[in-house]
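Student: Have a look at this prediction, sequence included:
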Amino acid sequence: MYHPTVARLTRRGLLGRRRAAVLFALPALLLLIAAAIRLLTGPDDETATNVLGGFALATMVPLIGVIAGTGAMGPEIDDGSVVYLLAKPVPRPTIVLTKLIVATGVTVAFSAVPTLLAGLLLNGNSQRIAVAYAVAATAASVAYSALFLLLGTVTRHAVVAGLVYALVWESLFGSLIPGARTLSVQQWALSLAERIGAPGAISSDVGLPLGVGLLAAVTVVAAWYAGERLRKLTLAGEE
């Protein structure tokens, strides 16, 4: 279910100059902020939670997910080069799964790893905050990658749609409207962080079983439907 050639082409597309610049910029900014705060204020658990929750998990992870998820499939559909890929004797589920694995790997590398490093800089993993947010970022990376990969197959404006979701729904509405928080990948991932962190260090509006279940459901359904869209696109081309 994993195709090395598809993976190599997808990875090359995701790590091209333009996307790579943005992928490196966001983690670099997080680490710069963490280093500056540590130098100016010293280690502080509340500050670490605010930075990792408010910037890393709420903003950086979904934005990197948008770049990696939509970039894994969308550009090939937009420019028509997907036809050459679909002409190869590769099962459509294998194409989707391979692209999802690559997109997830890129998202984890550029979001979960910097989140862990930033947490260690901020408070040295006091109350297990750094590890908790790193695990949450990893779980969110999988769901975001699947969700935004799906967007890349259903609309030519996948990046815009992804940014609206990431910045408006997750960051804006999620912080202002209590009901919206329960329908947020961020809050689902936070349920993991709440369990891993010391009691009272991190809080989520969603319980752990529900959060993990929704993360898994979104990932599976989005990947499945992306495969269905790709299959229909193939059939349309053959007709």
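Tutor: Here it is on my side, so go on. Numbers count the residues shown, from 1 in each chain.

Student: only C-alpha atoms for contact and neighbour calcs from this point on.
Tutor: Noted.

Student: list the helices and strands the biggest helix by length in the chain packs on?
Tutor: Criterion DSSP state H: the longest helix present in the chain is helix 208-238. For helix 208-238, the elements it packs on are helix 82-86, helix 92-107, helix 129-154, helix 185-196, judged by 3 or more C-alpha pairs under 8 Å, 6 or more residues apart in numbering; DSSP states H and E.

Student: Okay, buried residues for it please.
Tutor: 208, 211-212, 214-215, 218-219, 222-231, 233-234 (16 or more other C-alpha atoms under 10 Å).

Student: next up, a second structure to put side by side with the first:
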Amino acid sequence: MYHPTVARLTYRALLGRKRALIMFALPALLLVIAILVRALVGADDEVANSILGGFAVATMVPLIGVIAGTGAIGPEIDDSSIVYLLAKPVPRHTIILTKLVVAIGVTMAFSAIPTLLAGYILNANSQQLAVAYALSAAIASVAYAALFLFLGTITKHAVLIGLIYALIWESLFGSLVEGARTLSIQQWALAIGERLGEGGYLLSDVALPTAIVLLVVVTAAATWSAGQRLRSLTLAGED
């Protein structure tokens, strides 16, 4: 179910191109903001909650998910280099699962870990905010990676569509339109992190059981659909 060679090629594609600069820049910006805010304001739970929720989870995590998820397979399909991989005796569901594992790992590494560090810098994990938001970021990473990996298999405009979803649907409509929050990966992940948070700072508009079901369904459906899409790609000479 996991192919080391496919994983190595995927890691190289994600971390050896310009997109890696963006993935490094976003968490670096978060940590710089955290350091400056702590130096200027001191430890403040409300400020920490605003930065971790408003920037880290609401903006940074989905953007990194877009970069890692689409970048894990989209460029290979766009330039047709995927045919070299498909020609190998590797089951196509193994290719998808391996790329998904890599995309999840990269998204978590560049989002959940910096979120945890920023939380400790901002308020030393007071009210469990650092751990709760880091957990939310990690959970969201799984669903984002699966969703954007699927987008990468069906359209050359996966990055654009992903950005529209992340910045307009999740960040804009998700914060302004109450009904849209129910269909937000961010809110589903926050519902899990909410159980760890203390003091009522970290809140989600989605009930925990509903959030868990939706996260599982979206992740599974996106992964299965990506596998089906890859199976539909044929090499010259195949029936």
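Tutor: Nice, thanks for sending it over. Everything numeric in this text was worked out from a predicted model, so none of it was measured.

Student: Give me the mean deviation of the longest helix of the first structure from the second structure.
Tutor: For helix 208-238 of the first structure, the mean deviation from the second structure after alignment is 1.4 Å (mean C-alpha distance after the TM-score superposition for the first structure).

Student: Out of the helices and strands packed on helix 208-238 of the first structure, which is the most enclosed?
Tutor: Greatest average neighbour count among those goes to helix 129-154 (a mean of 27), per mean count of other C-alpha atoms under 10 Å.

Student: so that one matches what in the second structure?
Tutor: Aligned by TM-score structural alignment, helix 129-154 of the first structure corresponds to residues 129-154 of the second structure.

Student: what's the mean distance for that stretch versus the first structure?
Tutor: Stretch 129-154 of the second structure, aligned to the first structure and superposed, deviates on average by 0.2 Å (mean C-alpha distance after the TM-score superposition for the first structure).

Student: separation between Trp169 of the first structure and Thr104 of the first structure?
Tutor: Using C-alpha to C-alpha, to the nearest Å, one gets 21 Å for the distance from Trp169 of the first structure to Thr104 of the first structure.

Student: Quick check: nearest residue in space to Leu57 of the first structure, chain neighbours excluded?
Tutor: Among residues not flanking Leu57 of the first structure along the chain, Ala137 sits closest, at 6.1 Å (C-alpha to C-alpha, 6 or more residues apart in numbering).

Student: give the contact list for that neighbour.
Tutor: By C-alpha atoms under 8 Å, 6 or more residues apart in numbering, the residues touching Ala137 of the first structure are 57, 61, 108, 111-112, 115, 189.

Student: let's go with 10 Å and repeat that
Tutor: By C-alpha atoms under 10 Å, 6 or more residues apart in numbering, Ala137 of the first structure lies in contact with 52-53, 56-58, 60-62, 107-108, 111-116, 131, 186, 189-190, 192-193.

Student: Over to Ile192 of the second structure?
Tutor: Residues near Ile192 of the second structure by C-alpha under 10 Å, 6+ apart: 132-133, 135-136, 139-140, 203-204, 206-209, 211-212.

Student: let's see it at 8 Å
Tutor: If you count contacts by C-alpha under 8 Å, 6+ apart, Ile192 of the second structure has them with 135-136, 208, 211-212.

Student: just these now: which is nearest Thr5 of the second structure?
Tutor: Set against Thr5 of the second structure, the nearest of these by C-alpha to C-alpha is Leu135 (29.5 Å).

Student: ok now do the closest one, which residues does it touch?
Tutor: Contact partners of Leu135 of the second structure, counting by C-alpha under 8 Å, 6+ apart, are 112, 192-193.

Student: Now with 10 Å, please.
Tutor: By C-alpha under 10 Å, 6+ apart, Leu135 of the second structure lies in contact with 108, 112-113, 115-116, 129, 141, 189-190, 192-194, 196.

Student: Quick check: of these, which lies closest to Asp239 of the second structure?
Tutor: After measuring these against Asp239 of the second structure - C-alpha to C-alpha - the closest member comes out as Ser141, at 36.9 Å.

Student: how much space is there between that closest one and Ile154 of the second structure?
Tutor: As judged by C-alpha to C-alpha, Ser141 of the second structure and Ile154 of the second structure stand 20 Å apart.
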